[in-house]
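S.K.: Sequence and predicted structure are below.
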Amino acid sequence: MNQRLNLHQKGQNALKTLFATGSYLKKTSLELSLRELVDFRVSQINGCAYCLDMHSKDARAHGETEQRLYGLSAWRETPYYTDRERAALAWAEAVTACHVPDEVYNDAIQQFSEEELIDLTLAVSNINTWNRFNLAFPTTPGGYRVGQFG
């Protein structure tokens, strides 16, 4: 059996760009709780266990509830999320699927400024890229510690 390379040990030069994007996103007006929900939902869609482990721990550490995390895959059917969160989740799902219907855009632009929507799109793109790296070069879930990567 082939052993795949360890992404976090061997890919540091390539990953600097993703870490820099994450640093930029921390400085935007997008709420940390919103970014964590988006990261978690996109990671669910992409089936990235490492990112699900990471973002569930980070979200909980920042006050997210178990109920909202458990209900995230069915967010449309639950009362736990704000209109802004719902617009962000719909946007994240659409961008991840590479098809943004007018209705999703119209809902998003009602909740986010143009700059915020651009930043949200960057956040969705960033977690999609992380998911793809972690799926291509599997990283064992379970060992992440809150704040481990800054």
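M.R.: Received the coordinates, thanks. Residues are numbered from 1 along each chain as shown.
S.K.: switch to C-alpha atoms for all contacts and neighbour counts from now on
M.R.: OK.
S.K.: Following the chain past the host helix or strand of Arg41, name the next helix or strand.
M.R.: Under the criterion of DSSP states H and E, Arg41 resides in helix 32-46. Next helix or strand after helix 32-46 toward the C-terminus (DSSP H and E): helix 49-61.
S.K.: angle of that following helix against helix 32-46?
M.R.: Orientation check (axes from the mean of the first three to the mean of the last three C-alpha atoms, to 10 degrees): helix 49-61 against helix 32-46 gives 160 degrees.
S.K.: Got another one to weigh against that:
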Amino acid sequence: MNMRLNYRTSSPDVLKAMLSLQKSVTDSSIDHDLHELLKIRVSQINGCAFCLDMHTKDLMKMGDYQEHIFLLSAWREAPIFTDRERAMLALAEAVTKISEQGVPEEVYTQARAHFDEKEYMELILAVNAINGWNRIAISTGMFPGCYSK
């Protein structure tokens, strides 16, 4: 496999903008494990192999999350996810697929039961950031291991 182009070298300004956005997310109050689950789920929806590879490895470095990773695509039926994780996952899916039905009131209410206004907005920013990274990776032909070659 070959990448179409290396956005890092062809457009350093794009990289700079995305890194600035990512820094805002990383510096937020979102739990790191929750944030990695968010990135993995959004990357599953978008079909981004590069990001799935990176973020599943990142989550595994944080602890024993193998079962969470295996069951993430079926989180609604998997009892291992907490109510807080479920609220975040429902919100992440709704925002990623926003053109389908917006963010339903039930999803908003569930999210707000677990996250205050600031945290809610931080989650929205996190979803936007990973959606942006997914779109860059997919559009430029990135694949797992492409930067190690």
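M.R.: Yes, it's here. Since the model is a prediction, treat every value here as computed from it, not as a measurement.
S.K.: TM value for the aligned chains?
M.R.: The TM-score (TM-score structural alignment, normalised by the length of the second structure) is 0.91; 144 aligned residues with a C-alpha RMSD of 1.7 Å.
S.K.: Now do the helix holding Arg41 of the first structure: which elements does it pack against?
M.R.: Using 3 or more C-alpha pairs under 8 Å, 6 or more residues apart in numbering; DSSP states H and E as the contact criterion, the elements in contact with helix 32-46 of the first structure are helix 49-61, helix 83-96, helix 114-136.
S.K.: out of the ones you listed, nearest to Gln12 of the first structure?
M.R.: helix 114-136 (12.1 Å; C-alpha to C-alpha).
S.K.: matching residues in the second structure for that closest one?
M.R.: Using TM-score structural alignment, helix 114-136 of the first structure corresponds to residues 117-139 of the second structure.
S.K.: And the contacts of stretch 58-66 of the second structure?
M.R.: Residues outside stretch 58-66 of the second structure that contact it (C-alpha atoms under 8 Å, 6 or more residues apart in numbering) are Asp33, Glu36, Leu37.
S.K.: change it to 7 Å
M.R.: Outside stretch 58-66 of the second structure, the residues that touch it by C-alpha atoms under 7 Å, 6 or more residues apart in numbering are Asp33, Glu36.
S.K.: what comes up buried for it?
M.R.: Residues Leu59 are the ones in stretch 58-66 of the second structure that count as buried (16 or more other C-alpha atoms under 10 Å).
S.K.: now swap in stretch 121-138 of the second structure and tell me
M.R.: Using 16+ other C-alpha under 10 Å as the test for burial, stretch 121-138 of the second structure gives 122-131, 133-138.
S.K.: What of stretch 67-77 of the first structure?
M.R.: Within stretch 67-77 of the first structure, the residues that count as buried by 16+ other C-alpha under 10 Å are Arg68, Leu69, Leu72, Ser73, Trp75.
S.K.: How much space separates the spatially most central residue of the second structure from Gly132 of the second structure?
M.R.: Central residue of the second structure (C-alpha atoms, centre = their mean): Lys39, 1.9 Å from the mean position. Lys39 of the second structure sits 11 Å away from Gly132 of the second structure, going by C-alpha to C-alpha, to the nearest Å.
S.K.: and Pro79 of the first structure, how many neighbours?
M.R.: 9 (other C-alpha atoms under 10 Å).
S.K.: Quick one: residues contacting Lys39 of the second structure.
M.R.: Applying C-alpha under 7 Å, 6+ apart, the residues contacting Lys39 of the second structure are His55, Ile130.
S.K.: hang on, the earlier thing: buried residues in the helix holding Arg41 of the first structure?
M.R.: In helix 32-46 of the first structure, counting by 16+ other C-alpha under 10 Å, buried: 32-44, 46.
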